[in-house]
Every structure is written in C-alpha cells, then in structure tokens.
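1. here's my sequence, what's the structure:
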Amino acid sequence: MARTRVNKDQFQVDENEVIHTPTNARWTAHPGRPEAAIYSPGMLGSVLPNGDDYWREDVEPIALKLLAERPMASEQQ
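-> Take a look at the predicted model:
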C-alpha cells in the first residue's frame, strides 16, 4: 500500500499539544517545553477507513517541529 502524503495543514496546534487530525495521533509537551513528553498514536500506522495510510516516520518529524515552534515552547526554557 502506498503512503499517504503528509502536509502541515493536517495538524492542529494547541497550547501544549499537536494533533495529526486525520489519525488523531497526538504529541503533548509540558507547559513551556519544546519536546514531546507524551505520544498517543491514534490511528497512525493503520490504514484509515478512507484508505489513507500515514506512517509515523512521515508524520512525527512535522509534529515535533510544530510542537517546538509553538509560541509557549520557548518561554520557560
């Protein structure tokens, strides 16, 4: 099965969390920290009902970059 292409528009960035909306995979950081403390895979790595197939090694680098770039990430380092 072919991998589904990942882009930044598929992510929701909250105060301390980044969510890959197609799979509901989540990376959560402690307040003010840039790195993920908790990872929840959601449906990442599984073929979704619509046939999309997202791979962690494609999704996670974007999620971690977005998590580190969020405004709250650099305030308490």
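
2. can we go C-alpha only for contacts and neighbour counts from here?
-> OK.

3. residue 20 reaches residue 28, doesn't it?
-> No. At 11.7 Å, residue 20 does not count as touching residue 28 under the criterion of CA atoms under 8 Å.

4. more neighbours: which of the two?
-> residue 20 (26 against 22; other CA atoms under 10 Å).

5. ok, that one - contacts?
-> Contacts for residue 20 were tallied using CA atoms under 8 Å, 6 or more residues apart in numbering; they are 10-12, 26, 59, 63.

6. can I get the buried ones among those residues as something I can paste into PyMOL?
-> Command for PyMOL that selects the buried part of the contacts of residue 20, burial taken from 16 or more other CA atoms under 10 Å:
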select buried, resi 11+26+59+63
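
7. one more to line up against the first:
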Amino acid sequence: MSPIDYKAMSDHELKQYFLQNRDDKEALQVYLDRINQHPHEVITTVDAADFNERIQVAVEKKRQGDTSEDRFQR
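-> As a prediction, the model looks like this:
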C-alpha cells in the first residue's frame, strides 16, 4: 500500500478522510496544522455594545454560506 498524500487533499477531503479513518493520527495532525494556518475572523468581543447584532449577522452569513470559515465545512 502506498503512503497517503495528505498535501494533495483539499481541506474538505482531508477532513472527510480523517472522519472515516479516525485512527490515522498523522491525518489529524496534518488537518489541524492546516486549519491553524488559516486566519480566524473575530466576530465580536463580549463587551461590545452591539454584541447581539454582530452575532446575528454572523449566524445569517453562516446560513448563507458567506463566510471565510466556510472552507472548513465543505
């Protein structure tokens, strides 16, 4: 059996592979390293005056698939 080329997999493919092969610790590590390299958007802070509004906007964007984090869900 040939070694698996994790780098050739998209984020989605790698996530799906790991979910189907949970004992493959190397796949998990590659996936975690990869997603930690992506910037994470800060939606709000707990002391923001418009906290609820920002959360509602973020939830709506997520429902519509209009977020930079969407690439992790595909």
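
8. superposing both, give me the TM-score.
-> Laid over one another, the chains give 0.38 as their TM-score (TM-score structural alignment, normalised by the length of structure 2), with 42 aligned residues with a CA RMSD of 3.0 Å.

9. from the contacts of residue 20 of structure 1, pick the one nearest residue 39 of structure 1.
-> For these, the closest approach to residue 39 of structure 1 (CA to CA) belongs to residue 26, at 5.7 Å.

10. and the closest residue to the closest one other than its chain neighbours, how far is that from residue 38 of structure 1?
-> The shortest distance from residue 26 of structure 1 to any non-neighbouring residue, by CA to CA, 6 or more residues apart in numbering, is to residue 19 (4.5 Å). Distance, residue 19 of structure 1 to residue 38 of structure 1, using CA to CA, to the nearest Å: 12 Å.

11. neighbour-wise, which of these two wins?
-> More neighbours surround residue 19 than the other of residue 19 of structure 1 and residue 38, with 22 against 12 (other CA under 10 Å).

12. related to what we said a few turns ago, what about the contacts of residue 20 of structure 1, which are in strands?
-> Judged by DSSP state E, the contacts of residue 20 of structure 1 include 11-12, 26 as members of strands.

13. JSON lines for these, including distance to residue 68 of structure 1?
-> Shown next, in JSON lines, are those (distance: CA to CA, whole Å):
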{"residue": "11", "distance to residue 68 of structure 1": "14"}
{"residue": "12", "distance to residue 68 of structure 1": "14"}
{"residue": "26", "distance to residue 68 of structure 1": "14"}
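
14. and after whatever helix or strand residue 32 of structure 2 lives in, which helix or strand comes next?
-> Assigned by DSSP states H and E, residue 32 of structure 2 falls within helix 25-37. As assigned by DSSP H and E, the chain's next helix or strand after helix 25-37 of structure 2 is helix 51-64.
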